[in-house]
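K.L.:
Sequence and predicted structure below; questions after.
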Amino acid sequence: MADDAWTGQSATVIGNGLDEDGYIAREGSLGRVAAEFAPVVDAARERIAAAFGPARLHGGYLYGSIPRGTAVPGVSDLDLLLALHREPTADDRAEADALEAALDSAFPQVNGVGVLLFDTGTLLSELERHDLGWFVACLCTPLLGEDLAEHLPRYRPTSLLARETNGDLALALPRWRERLAAATPEATDSAADLTALSRAVSRRLVRTGFTLVMPRWNGWTSDLTASAEAFAVRYPDRAEQMRLAATVARTPTTDRAVLAALIDDLAPWLAAEYTAVHGEKAPRP
């Protein structure tokens, strides 16, 4: 077990998402899953086990609004992370895609299903210690199998954590601009593409805005409104833009002007400010 490692999900939360020792408390649990979503979670557990089996699967996790207990039936999606014994293959991805489609079609209370695939070597690597490792230990709720958090440290809301989680925002900007340019009125599925882009962009900007101020705020939250307000205290000149991003994250838009404002104005400024305050994320292969 890693030094200062997790010992379970029962830590007392004393405020700002920290436990009594000042570490970020794991934010979700199966006990917080609302009754409407319990059948979805049960089915996910059964189907993951059947699809991947112990030879491939080390463990499965929930994350997002469902294990936090804030999910809205018919609006919220189901987010899953699967830790495999070895590097995911094309066949593993195909199994995950089929799992997403099956769960999404079977349960109207979820609006989309997403499955992330990683191998345990990556999740426990030194390179990912303050990104994917932190994500598993703090934001993911064990669903089946062994909990990798037992092999990870506890985390404080430090500048190192900020840098390694969101210090690569600048890399996303060219892709966002390309997607916005491609979603012309004449393009097939333009509205769907703009909606998906607005959801992805706005969520990323709010998360990045929050982690920019996280060390000074001294805590953790996944609440979009709280994240935007924490940012607004430190950066009042950009407060309305971040509040707009939080609104779009909850209610995606097809308004190109709104997306352009987020992608071409707020995002470049945020990327530059983030680098100035916390530095750049360690490069990935």
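P.N.:
Thanks, I have the structure now. Numbering: from 1, shown residues only.
K.L.:
Please make it C-alpha for all contacts and neighbour counts, starting now.
P.N.:
Noted.
K.L.:
Show me the strands in this structure, by range?
P.N.:
Ranges of strands in the chain, per DSSP state E, are 13-15, 18-19, 57-63, 78-84, 113-119, 140-145.
K.L.:
Turn those into CSV, including mean neighbour count and distance to residue 265.
P.N.:
Below are these laid out as CSV (neighbours: other Cα atoms under 10 Å; distance: least, Cα to Cα, whole Å):
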stretch, mean neighbour count, distance to residue 265
strand 13-15, 14, 33
strand 18-19, 20, 33
strand 57-63, 23, 30
strand 78-84, 23, 30
strand 113-119, 17, 29
strand 140-145, 22, 32
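K.L.:
another structure for you, compare them:
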Amino acid sequence: MYLSTIDSDQPFQTPYRPAVKELIGFLTSGLEDNLHSIYLYGSVARRTAKPGSSNLDVIVVTHKSFNDSKAALFNTIKWRFQKSYPFITEVSFKTALVSDVVSLDSIFSWGFQLRHCAVCVHGENLAECFGDYEPSWEIAKHWNMDVEDWVAVYRNRIARADKTEDLIKSQKIIAKKLLRASYSVVMYRDKNWFDDPLECGQQFLRYFPEKQVEIERLGILLSGRLIAKRSVIGILDGFGDWLVKQYKKTEFKIG
């Protein structure tokens, strides 16, 4: 059973069309011949973005490194988008070299992301270099085996946060990671792939219904509702620790 891909022929949601067009214009003029291709991933790519709460997630593939000008170019785009498209909460960038994307070492990283989680909006579509993927433990662990590190980092950030907006942002990020990681631990059994974090949580409950309360609490964190620090840390210490152990147990069993 092959995993589904995002329909690249479906138009983007109306509010995001001019933003995508302007993004392409900025990157093509800023990178010129060094630019190979541009991809979107996340909710805008899936056409499920919600104005006021969704990021614009971008992958920029170039022929050679542009570290000397990267910060200036990306910061300019982010500043312009804050002014022109305030409903886009953030513009986030990932960068890669063509040679790295097409490398055999990138099959479960760039290959999987471009093939099943992104859409090409400019240039040669490198997703076509890869065949369709089947659900596997290799994919699951590549994308979420780092959940232990994420829990540690965001537990510390939440404990140290002194601004409400920083606390809510951290809550949402770690909740999204844990919901997706929860499904990934059962993906090789379920034979599917879901990107929406809430759907990941619901599908996970088919295998671990006893975790209903924890999944519901992660959904509350994801909603952006302010929760007391001690309660958030309690979720990370409890469910986060359990999930880390599940990954280690599955890795020991499957390898």
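P.N.:
Alright, I've got the coordinates. Values in this document were obtained by computation on a predicted structure and should not be read as measured data.
K.L.:
Quick one: closest of the strands of the first structure to residue 249 of the first structure.
P.N.:
Residue 249 of the first structure lies closest, by Cα to Cα, to one member of the strands of the first structure: strand 78-84, at 15.8 Å.
K.L.:
What range does that closest one cover in the second structure?
P.N.:
The aligned range for strand 78-84 of the first structure in the second structure is 56-62, by TM-score structural alignment.
K.L.:
re the thing from before, distance to residue 277 of the first structure added to the strands of the first structure, as TSV?
P.N.:
Listed next are those as TSV, based on distance: least, Cα to Cα, whole Å:
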stretch	distance to residue 277 of the first structure
strand 13-15	25
strand 18-19	23
strand 57-63	28
strand 78-84	30
strand 113-119	30
strand 140-145	27
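K.L.:
Which of the ones you listed sits closest to residue 181 of the first structure?
P.N.:
Here strand 113-119 is closest among the strands of the first structure (Cα to Cα), at 25.4 Å.
K.L.:
That closest one vs the second structure, mean deviation?
P.N.:
Its aligned residues in the second structure lie a mean 1.6 Å from strand 113-119 of the first structure after superposition (mean Cα distance after the TM-score superposition for the first structure).
K.L.:
counterpart of that strand in the second structure, which residues?
P.N.:
The aligned range for strand 113-119 of the first structure is 91-97, by TM-score structural alignment.
K.L.:
What residues does the residue most central in space within the second structure make contact with?
P.N.:
By Cα atoms, centre = their mean, the mean C-alpha position of the second structure lies nearest to residue 42, the distance being 6.0 Å. Residues in contact with residue 42 of the second structure (Cα atoms under 8 Å, 6 or more residues apart in numbering) are 55, 56, 57, 117, 118, 195.
K.L.:
could the residues you listed be laid out in a markdown table, adding distance to residue 219 of the second structure?
P.N.:
Converted to a markdown table, these look like this (distance: Cα to Cα, whole Å):
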| residue | distance to residue 219 of the second structure |
| --- | --- |
| 55 | 18 |
| 56 | 21 |
| 57 | 21 |
| 117 | 22 |
| 118 | 24 |
| 195 | 15 |
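K.L.:
For residue 3 of the second structure, state which of those residues is nearest.
P.N.:
Of these, the one sitting nearest to residue 3 of the second structure (Cα to Cα) turns out to be residue 117, at 10.3 Å.
K.L.:
What separation is there between that closest one and residue 36 of the second structure?
P.N.:
Between residue 117 of the second structure and residue 36 of the second structure the computed distance is 19 Å (Cα to Cα, to the nearest Å).
K.L.:
Tell me where the second structure has helices.
P.N.:
If DSSP state H is used as the criterion, the helices of the second structure fall at 17-31, 43-46, 67-84, 98-101, 112-116, 137-144, 147-160, 164-190, 197-204, 212-222, 229-235, 241-254.
K.L.:
and of these, who's closest to residue 2 of the second structure?
P.N.:
Nearest of these to residue 2 of the second structure, taken as Cα to Cα: helix 112-116 at 10.2 Å.
K.L.:
show me what contacts the nearest residue to residue 225 of the second structure once chain neighbours are set aside?
P.N.:
Excluding the flanking residues, the one nearest residue 225 of the second structure by Cα to Cα, 6 or more residues apart in numbering is residue 168, at 7.1 Å. Residue 168 of the second structure sits next to 221, 224, 225, 226 when contact means Cα under 8 Å, 6+ apart.
K.L.:
Mark which of the residues you listed are buried, thanks.
P.N.:
221, 224, 226 (16 or more other Cα atoms under 10 Å).
K.L.:
ok, the residues you listed vs residue 181 of the second structure, which is closest?
P.N.:
The nearest member of these to residue 181 of the second structure, counting by Cα to Cα, is residue 221 at 15.4 Å.
K.L.:
so the closest one sits right up against residue 171, yeah?
P.N.:
Yes - the criterion here is Cα atoms under 8 Å, and residue 221 of the second structure meets it with residue 171 at 5.6 Å.
K.L.:
Can you give the distance of stretch 75-93 of the second structure from its chain's centre?
P.N.:
18 Å (Cα atoms, centre = their mean, to the nearest Å).
K.L.:
and the gap between the counterpart of residue 93 of the first structure in the second structure and residue 30 of the second structure?
P.N.:
Here residue 93 of the first structure is matched to residue 71 in the second structure, going by TM-score structural alignment. Applying Cα to Cα, the value for residue 71 of the second structure to residue 30 of the second structure is 12 Å.
K.L.:
between those two, which one's more packed in?
P.N.:
residue 30 (16 against 11; other Cα atoms under 10 Å).
K.L.:
picking up where we left off before, overlap in contacts, residue 221 and residue 171 of the second structure.
P.N.:
Common neighbours of residue 221 of the second structure and residue 171 (Cα under 8 Å, 6+ apart) are residue 232.
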